[in-house]
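Engineer: What shape does this take:
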Amino acid sequence: MKLRKKSGAIWLLAVLLFCSAAFWGFSRDERNFEISKNLNIYYTLFRELNLFYVDEIDPGDLVKKSMDAMLTTLDPYTTYISEAEIEDFKLMTTGEYAGIGSLISKHKDEVIIAEPYEGFPAFKAGLKAGDVLLEINGISVLKKTTDDVSSLLKGQPNVPLTIKIKRPGTDKTMEKKLVRENIQLKAVPYYGMVSDSIGYILLNQFTDKAAGEIKVALKDLKEQNAKSIVLDLRSNPGGLLDQAIEIVNLFVEKGEAIVNTKGKVSQWDKSYKATKTPFDAQIPIAVLVNRGSASASEIVSGAIQDLDRGVVIGQRTFGKGLVQTTRNLTYNAKLKVTTAKYYIPSGRCIQALDYSNRNEDGSVGKIADSLITEFHTKNGRSVFDGGGVLPDLKIESERYSSLTINLIRNFMVFDYATLYANTNDNISGSKEFKISDQEFDKFTKFIKEQKFKYESESTEILDALKKAAKEEKYFDISEDEFEALALKLTPDLDRDLTRFKDEISDLLAHEIIKRYYYQKGGIEYSLQEDPTLLKAIEVLENKTEYLGILDGSIGLHALNK
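Structural biologist: A predicted model of the protein is given here:
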């Protein structure tokens, strides 16, 4: 038997015996008895499996999988973090890691540079989006996973790397030399003026520097004559609770209640209030949210709404009202465990899914409508629990055609932008660049040369309906209608390229702009005709409408229910 297997089994035995001994001290408690009994059963099962299973097994891998499977029965946020995953966990909480400063992605069988970050080693070495990674310090990365490649690119700072790449559109391979650096990803990747008097701040994540970066942006925008602020939390998955509290505190008076947490253990029952003098407690605010706004994003947007401190605009948020705490385990591992639910100032919890009461098939249902409760904001407006933050002003989310989605999934837009950037030295500014009719024709030719094909969900549903009609013997009397509908719904590349030209051109322009002006340029381009942002600007420029929403005299929120 391999040494690592013996040590893995011994480690598990030691842990289980310790747990067993601890729990046997409470033998009168039936709950503790059940825990102790089942830990012993687990150990004996594992021992027999390790001794007698026909093939060699990896004890560490089996234990990890068993722990992961156990935790999935609770909620998706209670997770085991092994020592090997600590760096990824650190990146989520601090935005900091040591590497080359680039996103990588799997493209067919190759790992490519998806986006280099401006100012970091990959950018300084001349790596471009679309570059195919061949070798890292002499180690071939062909057919490796993105995790494998990431582990080679990340590591100790100040270590030199030689990266061999293949650049699409050329027959050459190139070697790029660079040095790993400490990379600090910004929580606020962009801020700027979106009108003469309105400042805009995009917050991507709630890392430990988020509130500080927001404050710096606010100071700069006010110096540029910002009289109102748009805070964009769309697709922000959340992060650190304390940063959400600090960000709300920038806009509300000291002593104002922001969020409460309540858990099974009384130590998690806490009330969080604004403890500092605000940066500006009067400046009008519009908070942008969507389905991807979760957790800390919902604390900020929900508190701003409940305190009638600003207008929330967009789509209903995700609905994550659960608080996680990180607990240290042995061997440098950690457990991220849900310890409480959070309640925003009106008293509502916005958790959407009820993980404590699963359906018979194990699925999780939403909070029943009968259990949804009405609460009230500081000014008496009606708000509701049980499913995210409902915005004061709803803006329908943009939906792309099946063709557009498939062009993105199949890297057609990405690959064309790569070839464009490798054959054009420069373009006009990020706010001026557009896809001309001639360029769209070139893109059309490109995707046809790639033999691009796509399916639509509509035809799949139609096929299923056709099958059901045949089984129920209704098809014969409706065959003509099925054929007519199939003719309309079956993908037709030339027809659909013409029909969805505008949205495809928009995405293509965005991808090309990022090759020249990087993340900042891509954001500036996308904000120009952003319907949610445009609505926020309209509301902030109309003081009567803004105040009417907050005092309830304009009953838009009730209409959104």
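Engineer: C-alpha from now on. contacts and neighbour counts both.
Structural biologist: Noted.
Engineer: What is the subsequent helix or strand relative to the helix or strand hosting Lys222?
Structural biologist: Element membership of Lys222 [criterion: DSSP states H and E] is helix 210-223. Using DSSP H and E, the helix or strand that directly follows helix 210-223 along the chain is strand 228-232.
Engineer: Contacts for that following strand, please.
Structural biologist: For strand 228-232, the surrounding residues in contact (C-alpha atoms under 8 Å, 6 or more residues apart in numbering) are 197-203, 283-289, 533, 536, 540.
Engineer: Distance of Met412 relative to Ala211?
Structural biologist: Distance, Met412 to Ala211, using C-alpha to C-alpha, to the nearest Å: 38 Å.
Engineer: neighbours of Ser505, just the number please.
Structural biologist: When neighbours are defined as other C-alpha atoms under 10 Å, Ser505 has 21 of them.
Engineer: residues contacting the closest residue to it other than its chain neighbours?
Structural biologist: Excluding its sequence neighbours, the residue lying closest to Ser505 (C-alpha to C-alpha, 6 or more residues apart in numbering) is Ile435, at 5.9 Å. Residues in contact with Ile435, defined by C-alpha under 8 Å, 6+ apart, are 505-506, 508-509.
Engineer: now do Ser151
Structural biologist: By C-alpha under 8 Å, 6+ apart, no residues touch Ser151.
Engineer: tell me the secondary structure for Asn426?
Structural biologist: Secondary structure, DSSP: H, G, I helix; E, B strand; the rest coil: Asn426 is coil.
Engineer: which residues touch it?
Structural biologist: Here Asn426 is in contact with Tyr516 (C-alpha under 8 Å, 6+ apart).
Engineer: To compare against the first, here's the next sequence to fold:
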Amino acid sequence: MNTRLKKWLIPSTIIGAAALTIAAGNPTEKYFEIAKNMDIFATLFKEVNTYYVDEVSPNKLMKTGIDAMLNSLDPYTNYIPEDEIEDYRTMTTGQYGGIGAIIGKRNNKTLVLMPYENFPAQKAGLRIGDEILEIDGVDAAKKNSNDVSKLLKGQAGTAVKLKVKRFGQKETMNIEITRQRIKIDNVPYYGMVNDEVGYLHLTDFTSDASKEVRKAVTELKEKGAKKIVFDLRDNPGGLLNEAVNIANLFVPKDKLVVSTKGKMTDWNKNYTALNPPLDVDIPVAILTSGRSASASEIVAGVMQDYDRGVLVGQRTFGKGLVQATRPLSYNSQLKITTAKYYIPSGRCIQAIDYSHKNEDGAASRIADSLRVAFKTSNGRVVYDGGGVTPDVDVERPNTAPITISLLNKGLLFDYATEYAAAHQSIVSAKKFKVSDAEYEHFMKWLSGKEYDYITKVETDLNDLTANAKKEKYYDDIKEQIDQLKKRVSHNKELDLVKNKEEIKEYLEQEIVSRYYYEKGVKEASFDNDVDLQAALKVLQSPTEYQNILKGKK
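Structural biologist: Next up, the predicted model:
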């Protein structure tokens, strides 16, 4: 076959798909531009592979080029090669073949961070804090977290052999675990906060998310819940149809949930509530955060637009873009942004404008002054272009530098592991507290351990000193700077006392996790969760709840 003809075959198949996306202009000119640039790219790729001074990997070079090209559009349009399809499938379905545990690196050790309850890792006896030395004879210390994950995953029904070291035991253990199909729950926890308020935490929108939410709400009502806290914080989103079905649980049938609009007009669609709702009357407080995105913003926005619930927390991320997957050659796929979504009030909550980038290629957030006003069913004013703004804004407290250091160094984790080795059981997660005597023991345990840190004030003083020297003011203010440094210089022992309550909160959650896993951590956090406490305050005052929904707050 003629070489020139071969080069034209690839563009022609792309044109066949691309022709559908041409909205304006001369189609012939568009076809020519595509074919021309594909020809240039193919010849350039060939020349680089042939003549570049060092050996290059065609696969890596092509992947780099594709990634750079797609990244110039937005962060959500991605090329998925065949060897990454399984990871993508796990992300969208929540399913994979493995042992059912979160494994991570801490201080160059491969540790079990959280086994999922009732899955192979937990059933085989793996505990939080166990160090994995070998996986099927492969030294885990020489592998990064991604490599370790790949070694542990595999076909359901196959076995993986681990060599494990447990704190307090001299001998290592050999554990064989049979992999199974792991389905990660979208709702890892639901339960009663008090006698009349139920709580559920939705972390993803993979398949069956709506069924899990329905089940959680139904069982909470059976336990006596007359009000619901629906936690969507840090939820990155997922499947659009699951968002529609979840919103449908709380809003009447036939109500518009979301609309999608893009360049392919045939794909523009209105998604309505298709089923009878589960409950359109029960008071609901929805928790949101700056990392609540996409599908979680649809649900939160729908509840706000129909005045169906009160949003509590922080403004959401602002991802109003819809992606679809398209099949490519050799079992690879393209995940591509195809539309923007619009919630019932008519607003799109996309916060970053990728279509108008700065000269340096960076995209910027839509300015608050450019956000357009819309109205909810009750006439409350809401805005587009920057995420969903909560009805009750809650400021999260800053975590002290010493607490961050203790977390990052893994010292709270290590202490909890030692605590669990010395205590066979503890009281329930909700009741467990670290006593003052235990905290004193923890402070002594920290003696000699490295967890130094620098505070923001110290950083600012260092910057001030550097700028003063640069601008030749230092000699004039040196005495004042030295006095300030002495006054703000941190003392680790004093900081341990000053931030005692905050550190105890994190320590309690770490210890509880050793006995009650992920669900216990959630229950242990209730008393100190500022968003949850704000939601409870609203729910426990019917007048305030209704005033917010009516715009009278």
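Engineer: circling back to that earlier point, is the residue nearest to Ser505 of structure 1 within a helix or a strand, and which one?
Structural biologist: Assigned by DSSP H and E, Ile435 of structure 1 belongs to neither a helix nor a strand.
Engineer: distance of it from Gln305 of structure 1?
Structural biologist: 40 Å.
Engineer: Buried residues, stretch 373-387 of structure 2. List them.
Structural biologist: Using 16 or more other C-alpha atoms under 10 Å as the test for burial, stretch 373-387 of structure 2 gives 374-376, 380, 382-387.
Engineer: isn't there a helix covering Asp414 of structure 2?
Structural biologist: Yes - according to three-state DSSP, Asp414 of structure 2 belongs to a helix.
Engineer: How many residues are close by it?
Structural biologist: Neighbours of Asp414 of structure 2 (other C-alpha under 10 Å): 17.
Engineer: cool, and Leu12 of structure 1?
Structural biologist: A count of neighbours around Leu12 of structure 1, defined by other C-alpha under 10 Å, yields 19.
Engineer: swap in Phe23 of structure 1?
Structural biologist: 18.
Engineer: Which helix or which strand is home to it?
Structural biologist: helix 3-24.
Engineer: How far off centre is that helix?
Structural biologist: Centroid displacement of helix 3-24 of structure 1 relative to its chain, using C-alpha atoms, centre = their mean, to the nearest Å, is 37 Å.
Engineer: Which residues belonging to that helix are considered buried?
Structural biologist: For helix 3-24 of structure 1, using 16+ other C-alpha under 10 Å, the buried residues are 5, 8-9, 12-13, 16-17, 20, 23-24.
Engineer: Next, format these as a markdown table and append distance to Lys334 of structure 1.
Structural biologist: Output for those, formatted as a markdown table (distance: C-alpha to C-alpha, whole Å):
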| residue | distance to Lys334 of structure 1 |
| --- | --- |
| Lys5 | 22 |
| Gly8 | 18 |
| Ala9 | 20 |
| Leu12 | 16 |
| Leu13 | 20 |
| Leu16 | 18 |
| Leu17 | 20 |
| Ser20 | 21 |
| Phe23 | 22 |
| Trp24 | 25 |
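Engineer: Specify which member of these is nearest to Tyr517 of structure 1.
Structural biologist: Distance to Tyr517 of structure 1 across these (C-alpha to C-alpha) is lowest for Gly8, with 50.5 Å.
Engineer: Aligned counterpart of the closest one in structure 2, please.
Structural biologist: Alignment note: Gly8 of structure 1 maps to a gap in structure 2; criterion TM-score structural alignment.
Engineer: sec struct for the closest residue to Trp8 of structure 2 other than its chain neighbours, please.
Structural biologist: Spatial nearest neighbour of Trp8 of structure 2, excluding adjacent residues (C-alpha to C-alpha, 6+ apart): Ala35 at 7.0 Å. Classification of Ala35 of structure 2 by three-state DSSP places it in helix.
Engineer: Surely Ala35 of structure 2 touches Ile14?
Structural biologist: No - applying C-alpha atoms under 8 Å, one finds Ala35 of structure 2 not in contact with Ile14, separated by 9.2 Å.
Engineer: Now do Gly129 of structure 2: how many residues are near it, please.
Structural biologist: Burial of Gly129 of structure 2 is recorded as 24 neighbouring residues (other C-alpha under 10 Å).
Engineer: meant to ask about Lys500 of structure 2
Structural biologist: So Lys500 of structure 2, with other C-alpha under 10 Å, has 15 neighbours.
Engineer: And Arg514 of structure 2, by the same measure?
Structural biologist: 25.
Engineer: That one - that's part of a helix, no?
Structural biologist: Yes - the assignment for Arg514 of structure 2 is a helix, going by three-state DSSP.
Engineer: about what we covered before: could you name the helices and strands sitting against the helix holding Lys222 of structure 1?
Structural biologist: Judged by 3 or more C-alpha pairs under 8 Å, 6 or more residues apart in numbering; DSSP states H and E, helix 210-223 of structure 1 is in contact with strand 190-193, strand 198-202, helix 241-249.
Engineer: mean distance, the helix or strand that the last one is followed by to its aligned residues in structure 2?
Structural biologist: Reading on from helix 241-249 of structure 1 to the C-terminus, the next helix or strand found by DSSP H and E is strand 257-263. Between strand 257-263 of structure 1 and its aligned stretch in structure 2, the superposed structures give an average distance of 0.8 Å (mean C-alpha distance after the TM-score superposition for structure 1).
Engineer: which residues in structure 2 does strand 257-263 of structure 1 align to?
Structural biologist: Against structure 2, strand 257-263 of structure 1 falls on residues 256-262 (TM-score structural alignment).
Engineer: related to what we said a few turns ago, are any of the contacts of strand 228-232 of structure 1 buried, and which?
Structural biologist: Buried members of the contacts of strand 228-232 of structure 1, scored by 16+ other C-alpha under 10 Å, are 197-203, 284-289, 533, 536, 540.
Engineer: before we move on, back to that, how about residues contacting the helix holding Lys222 of structure 1?
Structural biologist: 186-188, 191-193, 199, 201, 203, 243-244, 246-247, 250, 279.
Engineer: do that again at 6 Å, thanks
Structural biologist: Here helix 210-223 of structure 1 makes contact (C-alpha atoms under 6 Å, 6 or more residues apart in numbering) with 187, 199, 243, 246-247.
Engineer: among those residues, who's most crowded?
Structural biologist: Gly199 (25 neighbours).
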